[in-house]
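The sequence and its predicted three-dimensional model are supplied below.
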Amino acid sequence: MGLWELFRVFAQIGLLSIGGGYAIIPFIQELVVLQEGWISQQTFMDIITISQMTPGPLAVNTSTWVGLQIAGMPGAIAATFGCVLSGVILSLGMHQFFHRFHQSDYMLETLQVLRSSSLGLIVSAAATLLLGIFLRTNAISLAAKIDWIAIAVFAGSLIVSRKWKLNPMLIMVLAGMVGGLVAY
């Protein structure tokens, strides 16, 4: 697998990333983990976790980390450039199109359908992440091992976030410490 192949796959991801970062997670997983087999499911879950903690758009961060994992710094550059380039070109074209047809009822209906589709993709990404974290699998399985510690940390983070409005970075640091203590 060369840098051109990495660029091509992430250009495809960037081109089809309707709905933003969370909506594109299942698509990245499908291409990189399941079809190409470049990284494992566990590595992909780790990359998603790291991508959420680093500043910047999730799809771009994920592209960078996957590229880095596969081919080092040149891979990170190729994957990131592929993901961003197609999005920039598509955005410029869409801007011209929307500027021309912004009053059209058909355009408003089309955007409503795209919003609904994006919501479905985001829910799919959430299900993928939850299954991967809580059940240590990417498919619903009765034989899957439930990770009760992950569920407890998730619930605790949710409660602390909603009740005491702590800084999200502090919650992530505390959750990481809990995970480190449990693993130790």
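Okay, I see it. Numbers count the residues shown, from 1 in each chain.

all contacts plus neighbour counts: C-alpha atoms, from now on.
Fine.

For this protein, which segments count as helices?
3-15, 21-28, 41-53, 58-101, 105-134, 148-164, 168-183 (DSSP state H).

how about JSON lines for the ones you listed, with mean neighbour count and distance to residue 35 added?
Below are the helices of the chain laid out as JSON lines (neighbours: other Cα atoms under 10 Å; distance: least, Cα to Cα, whole Å):
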{"stretch": "helix 3-15", "mean neighbour count": "21", "distance to residue 35": "11"}
{"stretch": "helix 21-28", "mean neighbour count": "22", "distance to residue 35": "10"}
{"stretch": "helix 41-53", "mean neighbour count": "17", "distance to residue 35": "12"}
{"stretch": "helix 58-101", "mean neighbour count": "19", "distance to residue 35": "14"}
{"stretch": "helix 105-134", "mean neighbour count": "16", "distance to residue 35": "16"}
{"stretch": "helix 148-164", "mean neighbour count": "14", "distance to residue 35": "28"}
{"stretch": "helix 168-183", "mean neighbour count": "12", "distance to residue 35": "31"}
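
another one to put next to it:
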Amino acid sequence: MLWNLFITFFIVGFVSFGGGYAIIPVIEHEALRHGWMTSQQLIDIIAIAGMSPGPIATNTAVFIGFEAAGLWGAIISAIAITLPSVLIVFLIATFFYKINDMPIVQSAFYGLRPVITALILFAAFSFSRTNGLLSISWDAAVGIGLFALGLFALWKLKWHPALIILIAGVVGVVVY
């Protein structure tokens, strides 16, 4: 079990371009494929991981590792998902100043941006569908309303994300 956690999250760590939210579909696929948890458990874990300090992908890996194999599973998963980043950053930092201005490098970054955006949107769509927000119901209406108000508060009112999370939690307690 520990070896499977290490290999899985090591590979996930190597393909984690675009940040934690962009890699959530991959983590979801692997966690469900290995049977480490159900889809609903994963949604709950990602919600907690998103509110916890630190990168969401690492937090999610730690929670999945803990669920699958206890404390050692959490430790192995954390090491495995972060080790590729450490290795890659070390290598890139060593050579980046030499290749940064090369047109092929700039082109690769421009090519990655739309795909990363698509991965993030897919994760949002997938969670919306799993949580019933794409259906017509009271829960969906409240969820869509909270989404819209949260986006408005972030974008236009420039509220701190922690305040929006706190307010959304209170609304959830009151409404549900």
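The structure has been received and is ready for your questions. Predicted model, so just to flag it, every value in this text is computed and none were measured.

right, and residue 56 of the second structure touches residue 21 too?
Yes. With contact defined as Cα atoms under 8 Å, residue 56 of the second structure counts as touching residue 21 (7.0 Å).

From what I see, residue 83 of the first structure and residue 10 are in contact.
Yes. Using Cα under 8 Å, residue 83 of the first structure is in contact with residue 10, at 4.8 Å.

what do those two both touch?
When contacts are counted by Cα atoms under 8 Å, 6 or more residues apart in numbering, residue 83 of the first structure and residue 10 have residue 63 as shared neighbours.

what about the counterpart of residue 70 of the first structure in the second structure, distance to residue 74 of the second structure?
Using TM-score structural alignment, the partner of residue 70 of the first structure in the second structure is residue 68. Distance, residue 68 of the second structure to residue 74 of the second structure, using Cα to Cα, to the nearest Å: 8 Å.

do the same with residue 99 of the second structure
Noted for residue 99 of the second structure: a distance of 36 Å to residue 74 of the second structure, by Cα to Cα.

ditto for residue 3 of the second structure
12 Å.

shared neighbours, the two?
Between them, residue 3 of the second structure and residue 74 share no contacting residue, judged by Cα under 8 Å, 6+ apart.

Pick out the residue nearest the middle of the second structure.
residue 21 (3.2 Å; Cα atoms, centre = their mean).

What separation is there between it and residue 174 of the second structure?
From residue 21 of the second structure to residue 174 of the second structure the distance is 28 Å (Cα to Cα).

now do residue 98 of the second structure
In terms of Cα to Cα, residue 98 of the second structure sits 56 Å off from residue 174 of the second structure.
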